[in-house]
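Asker: Need a 3D model of the following:
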Amino acid sequence: MAEEPNRLFRTAADHATGYRRSLPGRPVGVPVDQEALTRAFSGPLSRDPSPPERVLAELLAAAEPGLVASAGPRYFGFVVGGALPAATAADMLTAGWDQLATNAVTSPAAIAAEAAAGAWLKDLLGIPASASTGFVTGCQAANTAGLAAARHRVLAEAGWDVERRGLLGAPPIRVIAGEERHGTIDRSLRLLGFGTDVIEPVPAGPNGAIDIEALRMSLRAASGPAIVCLQAGNVNTGACDRLGEACELVHRHGGWAHVDGAFGLWAAASPATRHLVDGVELADSWACDGHKWLNLPYDSAFAFCARPDVHAAAMSYAAAYLTGSGGAPVGADLTAESSRRARGFAVWAGLRELGRDGVAALVERCCALARRFAQGLASAGFEVVNEVVLNQVLVGFGDDARTERVIAAVQADGTCWAGGTTWRGRRLMRISVSNATTTEADVDLSVAAITRLAA
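Answerer: Below is the predicted model of the structure:
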C-alpha cells in the first residue's frame, strides 16, 4: 500500500513537469469545444470505487484538450503571471502536507511560514513592518478584508459597533473611489452591505490615475465618515494614483485610505519604478496579488492592514473548540476563511527563490518588455493608446469592429494570447506582461503574429 501513493504522486509530478516543459512551444490558446470537454468530465458517478491510477489517467485525458498555456511566456491576458519553480514545488508539498492553516495550533509550520513571508512582503512593498498580513485567495478577498477593516474603524469612531449591530441604522458612510477603479471594489462593497450606490466616483486623469484636485473637492464636499479607495496600477493602463498626496488628504479629513494594488503595488520592489507608489506607507490598508507579478501559483494574495487590531476585529471569530496561540492575530483571524489552505509555504519559497534583487529584476524586465511591445506595434502602424508606465499596453487597430476581429484572430492563432477591454469608450487590445519566463524573443514573435493577423 505504501508504494501506491508514491507511484501515483510521481506520475502526477511527471505529467506536471512535462506540461511545464511544453509551455514555450505549446499553442497558447486554441478554440475548444466546451460541450465536448464537459462531456469528457461528465457521466454518471460509478457506484464502486475506482483505482487512483485510473482516476488520474482519466483526469489527464479529459483535461488536456481544455488547458490554456496561461503559465507560459506568451500569455498576455488578464495580468496573469506564471508559477516559479520553487513556489510550484512548495505548492505540491502543501497539497501533500494537507495542513489546516487556521492558527498556530492547527499548523505551527504554516503560521511560521506566513509570519516570515509576510515580513518579507511588507519590506518589498514599502508597507510598515507593524502591519498585519492576511493570506487570501485573490484581490477580491484582499479588498474585502481591507474594506471590512475600514468599515469597522470609521463606524467605531462614530460610536457604532458594526460587527454586533450591522449596518441597519448605522451612521452613513461615504465611499469615495476613482471612476476607473477595478470591479472588485464594487463587489466588495456589495458583499459588505454598502451597495454600490454609496460610491462617489472621482474623475481620472489622462492615463487613468485619480484626479487629485477632484478628490480634494470631493472630500471637502460633505462631512461624515469616509473610506477612500485608491489604486496602484490601473488595470488598463498601469497608472498609479499619487498615493502619498491622496493619503494625506484622506487623513486630513479623518478618513480611511485603502489601496487596491493587485499588481501595481509591486512597483515598490524596484528602484526604477518605486517613485510611482511614493507615499504608499501612509495608507491604512492594502490589497496585493501574489499570483500576478510575483509569479506564484494560483491562488495567492495578501490583505495588509496598518492596524492589526482593527483587521482582526473586522475578520476574526471565536469558537469554544478553537484555541489560538495568543498574542498577535494570525491565520484565520485576518481572513474570511477559517479552514484555510497553507498558502504561505509557496509564498515563502517564491520569495526565497527570487530574493530582493530577483523581484526587482522581474518588475524591471516586464516593464521593459511592455515598452518593447508598444514600440514594436507602434512601428507596425498600430495605435498605442496609453502611456506605458508599468506592464500594461493598450492597442487600437482602427475602429472597434476591426480591433475585435484582430483580438479574436490572435486568440485563435495560438502564438500568443491577449484580451480585449473597453477604455474611454473604445474597444482595445490589452497586453499584460507579467510572466517571469517571457523573453524579448517572445515579444518579437508575438508582435510579428499580431501584425500578420491584423493584415
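Asker: from here on, contacts and neighbour counts on C-alpha atoms
Answerer: Fine.
Asker: Give me the buried stretch members for the helix of greatest length in the chain, please.
Answerer: Counting residues, the longest helix found in the chain (DSSP state H) is helix 344-379. Within helix 344-379, the residues that count as buried by 16 or more other CA atoms under 10 Å are 344-351, 354, 356, 359-374, 376-377.
Asker: residue boundaries of the helices in the protein?
Answerer: Under the criterion DSSP H, the chain contains helices at 3-22, 34-41, 52-63, 85-97, 108-125, 139-157, 162-165, 183-191, 212-221, 243-252, 308-315, 344-379, 400-413, 440-454.
Asker: quick one: the fourth one to helix 3-22, angle?
Answerer: The one in question is helix 85-97. Inter-element angle recorded for helix 85-97 and helix 3-22: 160 degrees (by axes from the mean of the first three to the mean of the last three CA atoms, to 10 degrees).
Asker: just checking, what packs against helix 85-97?
Answerer: helix 344-379 (3 or more CA pairs under 8 Å, 6 or more residues apart in numbering; DSSP states H and E).
Asker: and the helix it packs on, how far out from the chain's middle?
Answerer: 15 Å (CA atoms, centre = their mean, to the nearest Å).
Asker: try stretch 111-120
Answerer: Offset of stretch 111-120 from its chain centre (CA atoms, centre = their mean): 19 Å.
Asker: Quick check: the gap between the residue nearest the centre of the chain and residue 86.
Answerer: Central residue of the chain (CA atoms, centre = their mean): residue 289, 3.2 Å from the mean position. Separation of residue 289 from residue 86 (CA to CA, to the nearest Å) stands at 18 Å.
Asker: hang on, the earlier thing: touching, the residue nearest to the centre of the chain and residue 135? I think so.
Answerer: No. If you go by CA atoms under 8 Å, residue 289 and residue 135 don't touch, sitting 9.8 Å apart.
Asker: one more to line up against the first:
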Amino acid sequence: MSILAVSSSYAKIRSLIDNTTTDALPPPSSITAGVESLPANLTAHGLGEEATEAHLLSDICPGFNGPKTSPNYYGFVTGGVFPIAEVADNIVTAFDQNVGVHLPEQSISTVVEDKALGMLVELLKLDRGNHWQGRTFTTGATGSNVLGLACGREAVISTRLRAAGESHGVGELGLLAACAKAGIKEIQVLTTMGHSSLYKAASVVGIGRASVKDIPSSSREPWKLDIAALERELKREQDGIVSIVALSAGEVNTGRFATSGSSSVARIRDLCTK
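Answerer: Sure thing, here's the model as predicted:
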C-alpha cells in the first residue's frame, strides 16, 4: 500500500472514531453483521487492498466495544492514549522499530526507550542511587508478571545455589536440577488479591498456580499484606521453602495498595533482604 493510501486510510479511521457514538457497547446487530461478513474459508484470491479496507471500516469497526470512544466502558482498560501518544504509536508502526536488541549505532529507538524508562523511575520516585539499571516495558499484566516471577525465581534459587558453591543458575541447570542442587523443596509466591495474570505467570514459569498464596491482613482489607504473616512465611526458607513477594501497586478492581506507605514497603524490603 502506498504512503498516500496509508494517509487516506488513517484519515478515514479518525473520521470513523470521531463519529462513533459514546455507547459502551455496539448494537448486537452490528456484531452479528460483522461476524456474518467474515469469510468462512481461505479464498484462492484476496479481496484487494481497497475492498479489504472497506470491509474493515464498514463491517468490522462498527462491532467494536468502547474502551476508546466511551467514558463508560469498564470491561478492560487496554490503554487509551492522548493524541500525541497516538502519534508516537503510529511513528513506531510506520518506521517498524525494534527495541528488543540494543544497537545504538544503527537506531536511536532503544536510547529513546531507556530515557523514557529512566524518567518513569524518577516520576515514581524509585531511583535511589541509580539502582534501577535493568528496566523494560512489557506488553501488560501477563508480560509483567511472567518477567517478574522469572526474575524472582532466578534470584531466590541463585542465592541458595551460590551458598552451595554452584555458579550456574536456572537458565543453565533447568528448574528441577537447580532446585535439587539448592535444596529447595518449594517456591511460593506471597501476595494479596493477586491479579489473575499472576496465577497464569506462575504456571508459565514453572512455579505453579497453587504456589500463589494470599496473606491478607484481614477479611475487611483483603488487599493489604499481613507483614507479620509475611515474616513467618519467609522464615520457612530454612526448611527449603523459598518465597517471592508480589506486591500490588493499585489492585485492579479497587485501586487499593498492598501496603500502607513507604515505611511498610521498606519493612517488607528489609524482611526480604535478610
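Asker: So after superposing, what's the score?
Answerer: The TM-score (TM-score structural alignment, normalised by the length of structure 2) is 0.80; 251 aligned residues with a CA RMSD of 2.5 Å.
Asker: which one in structure 2 is aligned with the residue nearest to the centre of structure 1?
Answerer: In structure 2, no residue is equivalent to residue 289 of structure 1 according to TM-score structural alignment.
Asker: Just give the nearest non-adjacent residue to residue 289 of structure 1, would you?
Answerer: residue 301 (4.0 Å; CA to CA, 6 or more residues apart in numbering).
Asker: can you check residue 429 of structure 1 too?
Answerer: That would be residue 420: by CA to CA, 6+ apart, it lies 4.5 Å from residue 429 of structure 1.
Asker: give me the number of residues near that neighbour?
Answerer: 20 (other CA atoms under 10 Å).
Asker: My guess is it contacts residue 430. True?
Answerer: Yes. If you go by CA under 8 Å, residue 420 of structure 1 and residue 430 touch, sitting 5.5 Å apart.
Asker: on that earlier part again, which one of the helices of structure 1 lies closest to residue 176 of structure 1?
Answerer: helix 212-221 (7.9 Å; CA to CA).
Asker: so that closest one versus helix 243-252, what angle?
Answerer: Using the same axes, to 10 degrees: helix 212-221 of structure 1 against helix 243-252 is 10 degrees.
Asker: For helix 212-221 of structure 1, give me the average deviation versus structure 2.
Answerer: By mean CA distance after the TM-score superposition for structure 1, the fitted helix 212-221 of structure 1 averages 3.1 Å away from its aligned residues in structure 2.
Asker: Could you list every helix and strand in contact with that helix?
Answerer: strand 199-202, helix 243-252.
Asker: what does it contact?
Answerer: 176, 202-203, 242, 245-246, 249-250, 253 (CA atoms under 8 Å, 6 or more residues apart in numbering).
Asker: With distance to residue 229 of structure 1 added, can I get the residues you listed in JSON lines?
Answerer: As requested, the contacts of helix 212-221 of structure 1 are exported to JSON lines (distance: CA to CA, whole Å):
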{"residue": "176", "distance to residue 229 of structure 1": "6"}
{"residue": "202", "distance to residue 229 of structure 1": "10"}
{"residue": "203", "distance to residue 229 of structure 1": "13"}
{"residue": "242", "distance to residue 229 of structure 1": "12"}
{"residue": "245", "distance to residue 229 of structure 1": "14"}
{"residue": "246", "distance to residue 229 of structure 1": "10"}
{"residue": "249", "distance to residue 229 of structure 1": "13"}
{"residue": "250", "distance to residue 229 of structure 1": "10"}
{"residue": "253", "distance to residue 229 of structure 1": "14"}
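Asker: Can you tell me which of these has the largest number of neighbours?
Answerer: Counting by other CA under 10 Å, top hit in the contacts of helix 212-221 of structure 1: residue 246 with 25 neighbours.
Asker: got a list of what that one touches?
Answerer: 212, 215, 230.
Asker: count of residues packed around the closest residue to residue 69 of structure 1 other than its chain neighbours?
Answerer: Spatial nearest neighbour of residue 69 of structure 1, excluding adjacent residues (CA to CA, 6+ apart): residue 28 at 4.7 Å. Residue 28 of structure 1 has 25 neighbours, counted by other CA under 10 Å.
Asker: what residues are up against the equivalent of residue 28 of structure 1 over in structure 2?
Answerer: Residue correspondence to structure 2 (TM-score structural alignment): residue 28 of structure 1 is matched to residue 24. Residues in contact with residue 24 of structure 2, defined by CA under 8 Å, 6+ apart, are 65-67, 69-73.
Asker: Which of those are conserved in structure 1?
Answerer: Contacts from those that recur in structure 1, judged by both residues aligned by TM-score structural alignment, their matches' CA atoms under 8 Å, are 65-67, 69, 72-73.
Asker: And those residues, which is closest to residue 156 of structure 2?
Answerer: Distance from residue 156 of structure 2 was checked for each of those by CA to CA. The minimum falls on residue 67, at 39.1 Å.
Asker: pretty sure residue 78 of structure 1 contacts residue 432?
Answerer: Yes. Using CA under 8 Å, residue 78 of structure 1 is in contact with residue 432, at 6.8 Å.
Asker: More neighbours: the two, which one.
Answerer: Neighbour comparison, residue 78 of structure 1 and residue 432: the larger count goes to residue 432, with 30 against 20 (by other CA under 10 Å).
Asker: The more buried one pairs with which position in structure 2?
Answerer: For residue 432 of structure 1, no residue is aligned by TM-score structural alignment.
Asker: In a markdown table, list the helices and strands packed on helix 212-221 of structure 1 along with distance to residue 44 of structure 1.
Answerer: Putting those into a markdown table (distance: least, CA to CA, whole Å) gives the following:
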| stretch | distance to residue 44 of structure 1 |
| --- | --- |
| strand 199-202 | 47 |
| helix 243-252 | 55 |
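Asker: closest one to residue 402 of structure 1 among those?
Answerer: strand 199-202 (31.6 Å).
Asker: Pull up the aligned stretch in structure 2 for the longest helix of structure 1.
Answerer: Under TM-score structural alignment, there's no match for helix 344-379 of structure 1.
Asker: can you give me the angle that helix makes with helix 440-454?
Answerer: 50 degrees.
Asker: counting contacts, what elements does helix 344-379 of structure 1 pack onto?
Answerer: Using 3+ CA pairs under 8 Å, 6+ apart, helix 344-379 of structure 1 sits against helix 85-97, helix 108-125, strand 383-384, strand 392-396, helix 440-454.
Asker: how does it look with 6 Å?
Answerer: Secondary-structure packing of helix 344-379 of structure 1 (3 or more CA pairs under 6 Å, 6 or more residues apart in numbering; DSSP states H and E): helix 85-97, helix 108-125.
Asker: among those helices, which is the most enclosed?
Answerer: Here the criterion is mean neighbour count by mean count of other CA atoms under 10 Å, and of those the winner is helix 108-125, at a mean of 19.
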